[in-house]
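> dropping a prediction and its sequence here:
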Amino acid sequence: MPKSAFHLSRTRNLVLAGLLLALAPVRAEEPPRAAAEYTATAPRIDGALDDTAWSETKVINAPAGETRFLWNEKGVYVAFQGVEKTPVMGHAKEGESLHEEDAFELFLDQRGDHRQFFEVQIDPAGRVFVKNHILTAEPRLTEEGRLTPEFGASELWRYVIPPPEGFLSASRLNRETGEWTVEMFLPASFVNHRDGGAPLSPRTFRIHLVRNNWDLPKGGEGRQLVSISWAPVLEKHAHISPTRMGYLELKKTSDGK
């Protein structure tokens, strides 16, 4: 075979292989899973994370830090620990979302049907922002797993709501070391809202965790955001990617612990 013909044949084979790869279905990354251990003794919500119960929980090494969960019939307890040496906070007005500043965000879909989920944000200063997301139809998605713009414009309804009754939170920031710790208590009346706020029992929720880390305040020239997500979502699109949330299992052993 002439040398030129050999190269032509090889080139055609490479092109064909590339086309086959391009046409092959893309397998989405599996959503992550985590567990919340049962606790009979509720931890103090003071931002210190020094209760014994926290040391006995499984750690989620995300987002850009460590997250832990506990639960009992009264609600879900959340702890986050990370480093924030250049905090960007305090510029959002009352009632505004904190996503334009440094924040830890938790998304929670009680039934896992993608039709309603809460978003809870907290910043290093301890300010809290809560939003309720409601989908009025089965979600229509892009290839990346986010809601299509057309669906979002017609079927996604979002409402800012006050922190629910019984909600507790605390945030501590060490200005010298940058250590940032957060604790939150989400009452059953909030977490189990679609089931009438009934006491919690072992089950599985869909959740997502996000860490927003800005290098400069809003308006700063050339400022950049590092947005780190626990679940496989398109960066900066966690709030419109309900089907990509991970799983949180509320576990309770036979001895009640």
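Yep, it's here.
> rest of the way, CA atoms for contacts and neighbours
OK.
> hey, where'd the strands end up in the stretch 1-150 of the chain?
Secondary structure of the stretch 1-150 of the chain (DSSP state E, counting those that start in this stretch): strands at 33-38, 65-72, 75-83, 103-109, 116-122, 128-135.
> burial measure for residue 94, as a count.
By other CA atoms under 10 Å, 11 other residues sit near residue 94.
> before we move on, back to that, can you put the strands of the stretch 1-150 of the chain in JSON lines and add distance to residue 176?
Supplementary listing: these in JSON lines, determined by distance: least, CA to CA, whole Å:
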{"stretch": "strand 33-38", "distance to residue 176": "32"}
{"stretch": "strand 65-72", "distance to residue 176": "18"}
{"stretch": "strand 75-83", "distance to residue 176": "11"}
{"stretch": "strand 103-109", "distance to residue 176": "19"}
{"stretch": "strand 116-122", "distance to residue 176": "21"}
{"stretch": "strand 128-135", "distance to residue 176": "24"}
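> take the one below as the second:
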Amino acid sequence: MAINARHRLPILLAAALPIGLLLIFESKLTKGADQVAPPTSAPSPPIAPTPTFTPPSGPPTPRTPQFAPREYACSRAAVAPTLDGKLDDAAWASAPWTDDFLDIEGPARTAPRFKTRAKMLWDENNFYIAAELREPHVWATLKSHDEIVFHDNDFEVFIDPNSDTREYYEIEVNAIGTIFDLYLHRRYKEDGPAEHGWDAKGLRTAIHIDGTLNDPSDVDRAWTLEWAIPWSAFSPPVLTQPGFTEAARNAAAPQIGEEWRVNFSRVQWTTTLEGKTTTKPLTAPINDSYTQEPPKETSVTFPYQKVVGKPEDNWVWSPQWQIDMHDPRFWGRVKFVK
């Protein structure tokens, strides 16, 4: 997510779509009641302050093993997956699931209320990613390429091919397949500019909804997705301003044994259908941009109204130990194997 600030806007949901919705896309360049006084009792103990996490200043060491990123051995696919969003073909059967996602700040935080996990494969043509996002009410509103997709619930991947924690790619998608893709020369905290004009050329996306889209009258199970990202897409625009001297990498498949930094993020909003319990401080987080704001009083995605004042939850594969996805030091390590 790549704007300098988040502004929550009212959005009208699309009409309900039928059960088993399958979507396949290819990216384009283009106090009211009276209250009764409670009985006299001893005062409640003060609420303990929310702990803060200070990430280490460098890579994991023997003194900070808890900060070690998660790892995944990405196998070469004997046959390319069938991109239909269902994840039930033979290609995916041999690929292990990642660990379940957890809060962006790590396991000391409240566990995600919905399960998320992913799989990866590769071949000479593509990097394949699959994900399962459990949730009882699947909704999405944004339909135009490069809209700010995280204003809906979404799934995101961050990819640093040469693992130098500098230049990297970001791709986001919502439950109706709308893509937001960009390239970053540096982290936002390093004043790195975001290239919104970069597109993952040839990206293919497939989504399956186990339930009904935009219909709060029933209970859904999940939405699942597949991506096929061509290796040729990993060709960055070259920025010529002083301090940015990276050259476009050879947009080719990785070598066996090569390791990339990769992380996944799920942005999930709490709606009034889930109740109004706030599990995190009502502060503006830093997820995919340097500064953000919680929803405004007028932020409504009818009939899924976001809980006023509650920022989105950020659930990730490899914890970041801070509310900031843009710190590749803590992204997972994906090794490409036979």
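Good, I have the coordinates. Source: prediction; values computed, not measured.
> overlay the chains and give the TM-score.
Once superposed, the chains reach a TM-score of 0.74 (TM-score structural alignment, normalised by the length of the first structure), with 214 aligned residues with a CA RMSD of 2.6 Å.
> of all the strands of the stretch 1-150 of the first structure, which lies closest to residue 180 of the first structure?
Closest approach to residue 180 of the first structure among the strands of the stretch 1-150 of the first structure is made by strand 75-83 (5.2 Å; CA to CA).
> helix, strand or coil for residue 329 of the second structure?
Under DSSP: H, G, I helix; E, B strand; the rest coil, residue 329 of the second structure falls in the helix class.
> now check it against the first structure: what is it aligned to?
When the first structure is aligned by TM-score structural alignment, the residue opposite residue 329 of the second structure is residue 243.
> so how far is residue 235 of the first structure from that match?
Counting by CA to CA, to the nearest Å, the gap from residue 243 of the first structure to residue 235 of the first structure is 15 Å.
> more neighbours: those two, which one.
More crowded of residue 243 of the first structure and residue 235, by other CA under 10 Å: residue 243, with 20 against 11.
> help me confirm that the more buried one comes into contact with residue 114.
Yes - using CA atoms under 8 Å, residue 243 of the first structure is in contact with residue 114, at 6.1 Å.
> so which of the strands of the stretch 1-150 of the first structure is the most surrounded?
Most buried of the strands of the stretch 1-150 of the first structure by mean neighbour count (mean count of other CA atoms under 10 Å) is strand 103-109; its value is a mean of 24.
> what segments of the stretch 151-257 of the first structure are helices?
188-191 (DSSP state H, counting those that start in this stretch).
> ignore what I typed, I meant the stretch 1-150 of the second structure.
90-93.
> what's the burial count for residue 111 of the first structure?
By other CA under 10 Å, the residues close to residue 111 of the first structure number 17.
> for residue 94 of the second structure, same thing?
Residue 94 of the second structure has 12 nearby residues by other CA under 10 Å.
> which residue in the first structure aligns with it?
Match for residue 94 of the second structure (TM-score structural alignment): residue 56.
> any idea how far residue 38 of the first structure is from its match?
Taking CA to CA, one finds residue 56 of the first structure at 11 Å from residue 38 of the first structure.
> map residue 155 of the second structure onto the first structure.
Match for residue 155 of the second structure (TM-score structural alignment): residue 104.
> hmm, residue 208 and its match touching each other?
No - with contact defined as CA under 8 Å, residue 104 of the first structure does not reach residue 208; the gap is 10.8 Å.
> distance check, residue 116 of the second structure against residue 268 of the second structure.
11 Å.
> go on, residue 320 of the second structure?
17 Å.
> quick one, which of the two is more surrounded?
Between residue 320 of the second structure and residue 268, counted using other CA under 10 Å, residue 320 has the larger neighbour count: 26 against 21.
> aligned to that one, what sits in the first structure?
Checking with TM-score structural alignment, residue 320 of the second structure has residue 233 as its match.
> with residue 309 of the second structure instead?
Residue 309 of the second structure maps onto residue 222 in the first structure when the alignment is built from TM-score structural alignment.
> same question for residue 174 of the second structure.
By TM-score structural alignment, residue 174 of the second structure lines up with residue 123.
> which residues touch the closest residue to its match other than its chain neighbours?
Spatial nearest neighbour of residue 123 of the first structure, excluding adjacent residues (CA to CA, 6 or more residues apart in numbering): residue 103 at 4.4 Å. Residue 103 of the first structure makes contact with 121-124, 211-213 under the criterion CA atoms under 8 Å, 6 or more residues apart in numbering.
> burial measure for residue 99 of the second structure, as a count.
16.
> roughly how far apart are the residue nearest the centre of the first structure and residue 41 of the first structure?
The centroid of the first structure falls nearest to residue 209 when counting by CA atoms, centre = their mean (2.1 Å). Going from residue 209 of the first structure to residue 41 of the first structure by CA to CA gives 25 Å.
> now swap in residue 248 of the first structure and tell me
In this view, residue 248 of the first structure and residue 41 of the first structure are 20 Å apart by CA to CA.
> go on, residue 78 of the first structure?
From residue 78 of the first structure over to residue 41 of the first structure the distance is 14 Å, taken as CA to CA.
> nearest residue to the match of residue 155 of the second structure in space, please, no chain neighbours.
residue 211 (4.8 Å).
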